[in-house]
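Asker: one predicted model, sequence on top.
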Amino acid sequence: MNFVEAVAIGAASVAAGAINAVVGSGTLITFPTLVACGFPPVLANVTNNIGLVPGVLSAAYGYRRELRGQRRRLLRFGAASLIGGLTGALLLLQLDSAAFDTVVPVLILAACALVLLQPRLNAWLRKRPERGGADGGVPLWCGVLGTGVYGGYFGAAQGVLLMGLFGSFLRDDLQRLNAAKNVLAAIVNGAAAVVFVAVADVDWAAAAVIAAGSTVGGLLGAKVGRRLPAMALRVVIVVVGVTAATVMIIT
């Protein structure tokens, strides 16, 4: 990683941290950047996951006011996220790297589609009564578990998936649900990172750059993210994601 690549990765990381706090798709910025800098896909995914952990933690901290009164919810779904994140990370390391190279473009394009659909999801969520609902029972817990497996394996747009699940099963303020989403994403990324640190190859220099940039971005996103033009963010995410998927399919 030379100086120019470090600057590019750092800038992408700041953007990813902010996007994760607000939209939940920062991986679609940092992962393609790493691949463009010559990182093999699996190494890029592992390094990216570890680097983004401080960013999602800072985003969760930025939403700490909205987390009040959600301890029971976070403990319940945090367990599912922990199990899912560990499972997804182990799947990434156990499956052949060629399988990852094949499935990632599909996952990226699917994540881009989810990002584009999120405005409709948010509009639907806002129309729902803002009152405490049930805990979603076993179906929601299993949905969070499945999202955790996906997040540990790749992770792009896992926040969008979580918001979709919450909107389907819970009735609460949108910002409170977004705060819970940030905590669960941090648990998934953190669990996967523990596995990767223990047994996988990591580019620690790139991970450090991503960690620093995403931490700054996470705090900025939590503070001013609601004022940013959401559509502009989505356009950037989709353009970068589709370009990365196309390049990976061609090559």
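Answerer: In hand now; what should we look at? Numbering: from 1, shown residues only.
Asker: can we go C-alpha only for contacts and neighbour counts from here?
Answerer: Will do.
Asker: could you tell me how far the helix or strand hosting Arg176 lies from the centre of the chain?
Answerer: Using DSSP states H and E, Arg176 sits within helix 174-199. Offset of helix 174-199 from its chain centre (Cα atoms, centre = their mean, to the nearest Å): 8 Å.
Asker: what helices and strands are in contact with that helix?
Answerer: Contact analysis of helix 174-199 by 3 or more Cα pairs under 8 Å, 6 or more residues apart in numbering; DSSP states H and E lists helix 3-22, helix 41-62, helix 71-94, helix 97-127, helix 137-153, helix 158-169 as its packing neighbours.
Asker: what's the end-to-end length of stretch 193-207?
Answerer: 11 Å (Cα to Cα, to the nearest Å).
Asker: buried ones in it, by neighbour count?
Answerer: Residues 193, 195-196, 200, 202-203, 206-207 are the ones in stretch 193-207 that count as buried (16 or more other Cα atoms under 10 Å).
Asker: of all the helices and strands packed on helix 174-199, which lies closest to Val238?
Answerer: Closest approach to Val238 among these (Cα to Cα): helix 97-127, 5.3 Å.
Asker: what residues of the closest one count as buried?
Answerer: For helix 97-127, by 16+ other Cα under 10 Å, it's 100, 104-105, 107-109, 111-112, 114-115, 118, 121, 125.
Asker: give the contact list for Leu107.
Answerer: By Cα atoms under 8 Å, 6 or more residues apart in numbering, the contact list for Leu107 reads Ala156.
Asker: A further structure is provided below for comparison with the first:
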Amino acid sequence: MSVGSVFLLAVAGVASGLAGSIAGLASLFSYPALLAAGLPPVAANVTNTVALFTNTLGTAAGSREELRGQRRRLVRLGLLSAAGGSVGAALLLGTPSSTFEHVVPWLIALGSVLILVREPLRRLADRRPPRDGLRGRLPLILAVLLVGLYGGYFGAAAGVLMLAVLSLAADEPLRVTNAVKNVATGAANVTAAIAYAFLAPVDWRAAAALGLGCLIGSRVGPVVVRRLPEKPLRIAIALAGLGLAVSLWYRTG
């Protein structure tokens, strides 16, 4: 790999860390950069997953204020997401990624729309009688498992989907939901990354360059979120997700 490719991946990593920690769109920059560096699609996918492990470290370090008092919730969501991520990694290792690529743009578009219409959906949910126990938590459990599975399998904009799920499930500031989202999706990513490290064609030089940049960007991202107004940020995240969905749809169409 040339020096120019390493520099490209490091710069893309910084952009990925920022985009991932702010909007859940790390792969918007990292995956195309790996392809541009000459990696084939499957190798780029698994290398991307391994490199984005540093995104979890950076965002967790930068979001300590938002994550204060969230330990039990993080453990619960992390375990669910990790379980889904392990299934997703097993599916990727056993099936061609092309079987899922045509569904990905629609999933990302759905997550983006859900973020846009979060407030009306919340009001609608508040009018329904509350359900206690497992029955009440089952939709969230299933949704987190499925997003974790998607994150372990393909990963592009998994953060947008997780943010949509958590935004509908909790009435809290977006910066808190975003910080929880980063840890939850990170659990799926880490589980898949461990499997890929041993069983998949990871390009370690590319992963190191991308991961170093991502660590820097993801550490700065939570600070940016803390200072931006919530509604414009939520709209920007949703529109960026829709843009990625359209781009992927044209690429796979």
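Answerer: Happy to help now that I have it. All of these numbers come straight from a predicted model, not from anything done at the bench.
Asker: redo the helices and strands packed on helix 174-199 of the first structure as JSON lines? Include distance to Val188 of the first structure.
Answerer: JSON lines is the format used below for those (distance: least, Cα to Cα, whole Å):
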{"stretch": "helix 3-22", "distance to Val188 of the first structure": "13"}
{"stretch": "helix 41-62", "distance to Val188 of the first structure": "9"}
{"stretch": "helix 71-94", "distance to Val188 of the first structure": "4"}
{"stretch": "helix 97-127", "distance to Val188 of the first structure": "17"}
{"stretch": "helix 137-153", "distance to Val188 of the first structure": "6"}
{"stretch": "helix 158-169", "distance to Val188 of the first structure": "10"}
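Asker: what's the most buried one of those?
Answerer: Mean neighbours per residue, mean count of other Cα atoms under 10 Å, is largest over those for helix 41-62, with a mean of 26.
Asker: ok and that helix relative to helix 71-94, angle-wise?
Answerer: 170 degrees (axes from the mean of the first three to the mean of the last three Cα atoms, to 10 degrees).
Asker: helix 41-62 of the first structure: average distance to aligned residues in the second structure?
Answerer: Following the fit onto the second structure, the mean deviation recorded for helix 41-62 of the first structure is 0.9 Å by mean Cα distance after the TM-score superposition for the first structure.
Asker: in the second structure, what stretch matches that helix?
Answerer: Under TM-score structural alignment, helix 41-62 of the first structure corresponds to residues 41-62 of the second structure.
Asker: how long is that stretch end to end?
Answerer: 31 Å.
Asker: who's in contact with the residue nearest to Gly58 of the second structure when sequence neighbours are not counted?
Answerer: Of all residues not flanking Gly58 of the second structure in the chain, Arg219 sits nearest, at 4.3 Å (Cα to Cα, 6 or more residues apart in numbering). The neighbours of Arg219 of the second structure, taking Cα under 8 Å, 6+ apart as the test, are 17-18, 55, 58-59, 61-62.
Asker: hmm, back to that, distance to Val144 of the first structure for the buried residues of helix 97-127 of the first structure - can I get that in TSV?
Answerer: Formatted as TSV, the buried residues of helix 97-127 of the first structure follow (distance: Cα to Cα, whole Å):
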residue	distance to Val144 of the first structure
Phe100	22
Val104	21
Pro105	23
Leu107	18
Ile108	20
Leu109	21
Ala111	17
Cys112	20
Leu114	16
Val115	18
Gln118	18
Leu121	17
Leu125	18
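Asker: how near is the most centrally placed residue in the second structure to Gly24 of the second structure?
Answerer: Residue closest to the average C-alpha location in the second structure (Cα atoms, centre = their mean): Gly159, at 2.8 Å. Counting by Cα to Cα, the gap from Gly159 of the second structure to Gly24 of the second structure is 4 Å.
Asker: joint contacts of these two?
Answerer: What both Gly159 of the second structure and Gly24 touch, as defined by Cα under 8 Å, 6+ apart, is the set Asn182.
Asker: tell me the buried residues in the helix or strand where Gly213 of the first structure lies?
Answerer: With elements taken from DSSP H and E, the one containing Gly213 of the first structure is helix 204-224. Buried residues in helix 204-224 of the first structure, counted by 16+ other Cα under 10 Å: 206-223.
Asker: where does Asn243 of the first structure sit, in terms of helix or strand?
Answerer: Heads up, residue 243 of the first structure is Thr, not Asn. Going by DSSP H and E, Thr243 of the first structure is in helix 230-250.
Asker: list the contacts of that helix.
Answerer: Taking Cα under 8 Å, 6+ apart as the rule, helix 230-250 of the first structure contacts 19, 25-26, 28-29, 32, 101-102, 104-106, 108-109, 112, 115-116.
Asker: what comes up buried for it?
Answerer: Buried, per 16+ other Cα under 10 Å, within helix 230-250 of the first structure: 233-234, 237-238, 240-245, 248.
Asker: turn those into TSV, including distance to Gly137 of the first structure.
Answerer: Listed next are the buried residues of helix 230-250 of the first structure as TSV, based on distance: Cα to Cα, whole Å:
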residue	distance to Gly137 of the first structure
Leu233	34
Arg234	32
Ile237	33
Val238	33
Val240	37
Gly241	34
Val242	36
Thr243	39
Ala244	38
Ala245	36
Met248	39
